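Novice: sequence first, predicted coordinates after that:
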Amino acid sequence: MADPSLFARFVAFVGRGAIAIRHSADGPRQPVYGTTPVIPVAKPQGKIPTLKMPTAKGWEGEHKPTTAAGLKVNAFARGLVHPRNVHVLPNGDVLVAESMGERGNPRTLFDHAMSATMRRAGASGDSPNRVTLLRDTDGDGVAEERHAYIENVRQPFGIALVGETLFVGTSDALLAYPYEAGATRISKPAKKLMDLVPGGHWTRNLIASKDGTKLYVAVGSLSNIGDAGMAAEENRACIHEYDLKSGQSRIFASGLRNPVGMAWEPENGMLWTVVNERDGLGDETPPDYLTSVRDGGFYGWPYCYWNRVVDDRVPQDDAKVASALQPDYALGGHTASLGLCWLPEGTLPGFPAGMAIGQHGSWNRSKLSGYKLAFVAFEKGKPVGLPREILTDFLSADENYSYGRPVGVALAADGAILMADDVGDVIWRVTGA
């Protein structure tokens, strides 16, 4: 056990606003973006990587995010409890997964510091464990009704509707509920379709295939780089494919450290995901990424990253490294890109077709990154150019406070963009001005 007096002083230190433990030796770097990023050489930070996170403050009064030119934003719903993901039903009702990371069992001094920091940042605590239904009854872009739709499920995140069945991805299971259009609550018990391993990266996002025969289930790793051995990572760091007819599942793609948001790109019909890469190698090394997901593809974790750059901290598997696919598009280091939604051309004035990305924001680099709703344009089924910003200013200018943190993104029935903000406890709605 660490020295109690030292621990007390350390926790008191991390309790004061946004702090940084162990800055990068060469200072902040420019973000690494695009299809051909120049990724800095790794500088392993040892057992105490950079730790920096703003204190959760929330939005006060009429304060709200800043939009790109030609856009406007309003609160579709306020006063939620850590909203993480949104799903729009055919009748226009909006389902919101309210959940958060569970309190852990810290053992080391850094674990205690990390735990205290996450609590201060509003990223862990008592999870609401609820799916809430929001209804805009008069079409004014604000939800007038709010109902507890599903309660007492462990850390719900992914939601998908196929026919008359609503599927929910919780941290420990894939659940199926009978769906009734217009109902404001599901009272019948769920059917468990698949056990999932809780802990670690706990979000379990879902997306249905276009023909409604399969579900894709994103499951993040337990650890940063297989720290407890690869046996502990079995059926993790991957996307599962679940066949709704047979009830059988298989690993669709692997080597994805923490895939969360998923979306279909319509031109090529490919599944895309955003992935949170490993920690402890520097501000921009390696970058988080947006990538198409190939059936049977392996994307490198934990052995290597990007273009088969080996991570020397990990016991190696040469065959795995040789088979690793390069991701399509770098999103910058540690942006915590979690939400993903395809935007058809014309969704927002001045924006072509592409992907909207909810970037939750970093906790482990010397200058914060993410904390925005970003956009990546697509041409001929592939990402192009540099990212653009849809919503910004979720941080105070001094980076000490976060007013909000973007997470899940979805298209509303009227074509507006809805985005969950789990620090502001708001669902934001973005349209043309």
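Specialist: Looks like it arrived, so ask away.

Novice: for the rest of this, base every contact and every neighbour count on C-alpha atoms.
Specialist: Fine.

Novice: who's in contact with the spatially most central residue of the chain?
Specialist: In the chain, the centroid-proximal residue (C-alpha atoms, centre = their mean) is Leu338; its distance is 1.9 Å. Contacts for Leu338 (C-alpha atoms under 8 Å, 6 or more residues apart in numbering) come out as 259-261, 274-276, 357-360, 407-408.

Novice: tell me where the stretch 301-433 of the chain has strands.
Specialist: 304-305, 309-310, 329-331, 337-343, 354-359, 372-379, 382-392, 401-402, 406-411, 417-421, 426-432 (DSSP state E, counting those that start in this stretch).

Novice: how about those strands in JSON lines, adding distance to Arg84?
Specialist: Converted to JSON lines, the strands of the stretch 301-433 of the chain look like this (distance: least, C-alpha to C-alpha, whole Å):
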{"stretch": "strand 304-305", "distance to Arg84": "27"}
{"stretch": "strand 309-310", "distance to Arg84": "32"}
{"stretch": "strand 329-331", "distance to Arg84": "20"}
{"stretch": "strand 337-343", "distance to Arg84": "9"}
{"stretch": "strand 354-359", "distance to Arg84": "10"}
{"stretch": "strand 372-379", "distance to Arg84": "14"}
{"stretch": "strand 382-392", "distance to Arg84": "17"}
{"stretch": "strand 401-402", "distance to Arg84": "16"}
{"stretch": "strand 406-411", "distance to Arg84": "6"}
{"stretch": "strand 417-421", "distance to Arg84": "6"}
{"stretch": "strand 426-432", "distance to Arg84": "9"}
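
Novice: how about those, which one is nearest Asp140?
Specialist: strand 426-432 (11.2 Å; C-alpha to C-alpha).

Novice: how far out from the middle of the chain is that closest one?
Specialist: 18 Å (C-alpha atoms, centre = their mean, to the nearest Å).

Novice: just the residues contacting that strand, thanks.
Specialist: Contacts for strand 426-432 (C-alpha under 8 Å, 6+ apart): 70-80, 83, 141, 348-349, 415-421.

Novice: try it against this one:
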Amino acid sequence: MKSSTARLLTPLAGVLLTASLSIAQEGNKEVIAQEMEGHIFRPKQLQATPANVAQLTVPAGFTIHKFAEGLGKPRMMAVGANGSVYVTDREAGTVTLLQDKNKDGKAEVVKTVARRKNMHGITIRDNKLYLITVNEVYTAAIKPDGTLGSLQEIMKGLPDGGQHGNRTLHFGPDGMLYVSIGSTCNACKETSGESATMIQAKADGSRRRIYAKGLRNTIGFDWHPQTKELWGFDHGIDWLGDDEQKEELNRITDGADYGWPYVYADGKFEMHFDPQGMTHEEYARKTTKPVLLYDAHAAPMSMLFYTGSQFPADYRGDALVTMHGSWNRAKPSGYKIVRVRFEQGQPKQIEDFVTGFLTDNQRGQFARVCGLAQMPDGSLLVAEDATGVVYQVRYNPK
């Protein structure tokens, strides 16, 4: 038998609130008690003023500037071979076309080219745009001017989103379509077998199957350009404390179970639920452990392996990841872009790449970074959904 009590308070910008959670488990011989303290803190929303943008920190030789602004709440991006940029806005349900025709580093074409409720994930293959809402996948032909043909549904009946309706999709080196489906909750026993999974299908949406499970919310994933292995950054469980659960970088393989909601990290137990028919220890032994861990509640979003030639050569084969930013932590984590250094196809360390979106002694922020996309020239685009800006990061050594 389990009992729990919790006091959850409404978050206020710039105000620190606390909540306590107590869980007791009764058995024949012992009682296991776990006390946890959670925090809610959201930095105050600021604007992306020239002064704020000017104080962003990038590695030596790099620059960052606004590529487009006033975009609402841009989330995920894809870039065509000719440099046309497509940006989704989940809240507005739109896809916006951005074009920098005169190559001055600022998009002069800003045009809505598609609409569907809860549009989020986006990718391009064979001059077709692929888009995903909560329950459906669509495709549309890309016209020579960058606009789109009509949307054609190729997959439907995906499980409801619940807490995590931010679906993403990409094509793997095998030509198959991979879709990340987050959990409907923070920690629970799902009713749909496709929730908290990575699914695989053919390009036309057929032959859909579960590729990997136990993934709470792996929004950002990509394939290493040399090894062709699939890597993804999973969101940890909330309300386990400021430093639990850490975000997990996983090598995602066919048939693997990554533990959610029962175990996490190196086999730690999530005490809300017991796995059916076995102990936590037994379940932990059959799950795949993360390769690297990152700050709890940082909220990894897009993950992109750099393959261009504009950045220094040692960036090729490393991953760049947006950290959207915490709310369930006393001191904020995330609100930055990080670089995951790989050596011989294996991740070795995580370091800051772009910082400074947090200001005022970490009590204010002017960006919550989301989407990443690599331009044909090797520069990097970064979308953020707090003030509606897409930034461009370039390497310009003097």
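Specialist: Yep, it's here. On a predicted model such as this, the values are computed, not experimentally measured, just so you know.

Novice: picking up where we left off before, of the strands of the stretch 301-433 of the first structure, which is nearest Phe298 of the first structure?
Specialist: Short answer: strand 304-305, nearest of the strands of the stretch 301-433 of the first structure by C-alpha to C-alpha, at 10.7 Å.

Novice: and Ala160 of the first structure? What does it align with in the second structure?
Specialist: Using TM-score structural alignment, the partner of Ala160 of the first structure in the second structure is Thr123.

Novice: its match: neighbour count?
Specialist: Neighbourhood size, Thr123 of the second structure [other C-alpha atoms under 10 Å]: 21.

Novice: that one and Ala48 of the second structure: what is the separation?
Specialist: 27 Å (C-alpha to C-alpha, to the nearest Å).

Novice: ok, now Arg316 of the second structure?
Specialist: With C-alpha to C-alpha as the criterion, Arg316 of the second structure and Ala48 of the second structure are 30 Å apart.

Novice: next one: Val134 of the second structure
Specialist: 30 Å.

Novice: for the two, work out which one has more neighbours and name it.
Specialist: Neighbours were counted for Val134 of the second structure and for Ala48 using other C-alpha under 10 Å; Val134 has more, 24 against 19.

Novice: what's the closest non-adjacent residue to that one?
Specialist: Distances taken as C-alpha to C-alpha, 6 or more residues apart in numbering put Gly165 closest to Val134 of the second structure, at 5.5 Å, once the chain neighbours are dropped.

Novice: which residue ranges form the strands in the stretch 101-250 of the second structure?
Specialist: Under DSSP E, counting those that start in this stretch, the stretch 101-250 of the second structure gives strands at 109-115, 121-125, 128-132, 137-141, 152-155, 168-171, 177-181, 197-201, 209-213, 220-223, 230-234, 247-252.

Novice: could those go into JSON lines alongside distance to Met271 of the second structure?
Specialist: As requested, these are exported to JSON lines (distance: least, C-alpha to C-alpha, whole Å):
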{"stretch": "strand 109-115", "distance to Met271 of the second structure": "42"}
{"stretch": "strand 121-125", "distance to Met271 of the second structure": "32"}
{"stretch": "strand 128-132", "distance to Met271 of the second structure": "33"}
{"stretch": "strand 137-141", "distance to Met271 of the second structure": "35"}
{"stretch": "strand 152-155", "distance to Met271 of the second structure": "36"}
{"stretch": "strand 168-171", "distance to Met271 of the second structure": "29"}
{"stretch": "strand 177-181", "distance to Met271 of the second structure": "23"}
{"stretch": "strand 197-201", "distance to Met271 of the second structure": "21"}
{"stretch": "strand 209-213", "distance to Met271 of the second structure": "19"}
{"stretch": "strand 220-223", "distance to Met271 of the second structure": "27"}
{"stretch": "strand 230-234", "distance to Met271 of the second structure": "19"}
{"stretch": "strand 247-252", "distance to Met271 of the second structure": "18"}
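
Novice: Lys2 of the second structure is nearest to which of these?
Specialist: Comparing the strands of the stretch 101-250 of the second structure under C-alpha to C-alpha, the one sitting nearest is strand 209-213, at 25.9 Å.

Novice: tell me who's in contact with Cys185 of the second structure.
Specialist: When the contact criterion is C-alpha under 8 Å, 6+ apart, the partners of Cys185 of the second structure are 162-164.

Novice: what is the equivalent residue in the first structure for it?
Specialist: Aligned partner of Cys185 of the second structure by TM-score structural alignment: Ser223.

Novice: state the distance from that match to Gly200 of the first structure.
Specialist: Taking C-alpha to C-alpha, one finds Ser223 of the first structure at 6 Å from Gly200 of the first structure.

Novice: quick revisit: tell me which of the contacts of Cys185 of the second structure you also see in the first structure.
Specialist: On the basis of both residues aligned by TM-score structural alignment, their matches' C-alpha atoms under 8 Å, what survives of these in the first structure is 163-164.
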